[in-house]
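> heads up, no residue letters with this:
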């Protein structure tokens, strides 16, 4: 059986899927904030909050790794 090396396991989508998704969410959030009020405001808050939560999660994860 052929085993893939670590570099072969991480293809294009493994590297870029999350940054692309966060960029799309940010764009949707910014556009929703410009389009209207009420429901659009909630959508913009949600779409702009998700990237911040993901960034915070990765920062905390990296901080825990350095301490150990």
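Arrived safely. As the structure is a prediction and not an experimental result, all values here were calculated from the model.

> every contact and neighbour count from this point should use C-alpha atoms.
Fine.

> which residues of the chain fall in helices?
6-9, 12-35, 39-67 (DSSP state H).

> middle-most residue in the protein, spatially?
In the chain, the C-alpha nearest the mean C-alpha coordinate belongs to residue 22, at 3.8 Å (Cα atoms, centre = their mean).

> then this one, side by side with the first:
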């Protein structure tokens, strides 16, 4: 049960932590913090774009 939980939720939890870090860095300061927030908040968008452009899954047609 625990192994299945982590298998499913590892990547979403990591993306949530990265997003939270980006949001906090955007609120904390300027200059370098702004760059850090842009970089960290772009990671989930890059992941979404990757799976939108090149989806994974079964390539066989369902009959």
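Structure's in. What do you need? Treat the numbers as computed from the prediction; the structure is a model and nothing was measured.

> number of nearby residues for the alignment partner in structure 1 of residue 49 of structure 2?
Aligned counterpart of residue 49 of structure 2 in structure 1: residue 56 (TM-score structural alignment). As a burial measure, residue 56 of structure 1 scores 12 neighbours (other Cα atoms under 10 Å).

> related to what we said a few turns ago, ok, the residue nearest to the centre of structure 1 - contacts?
Residue 22 of structure 1 makes contact with 50-51, according to Cα atoms under 8 Å, 6 or more residues apart in numbering.

> repeat that for 10 Å
By Cα atoms under 10 Å, 6 or more residues apart in numbering, the residues touching residue 22 of structure 1 are 28, 47-48, 50-52, 54-55.
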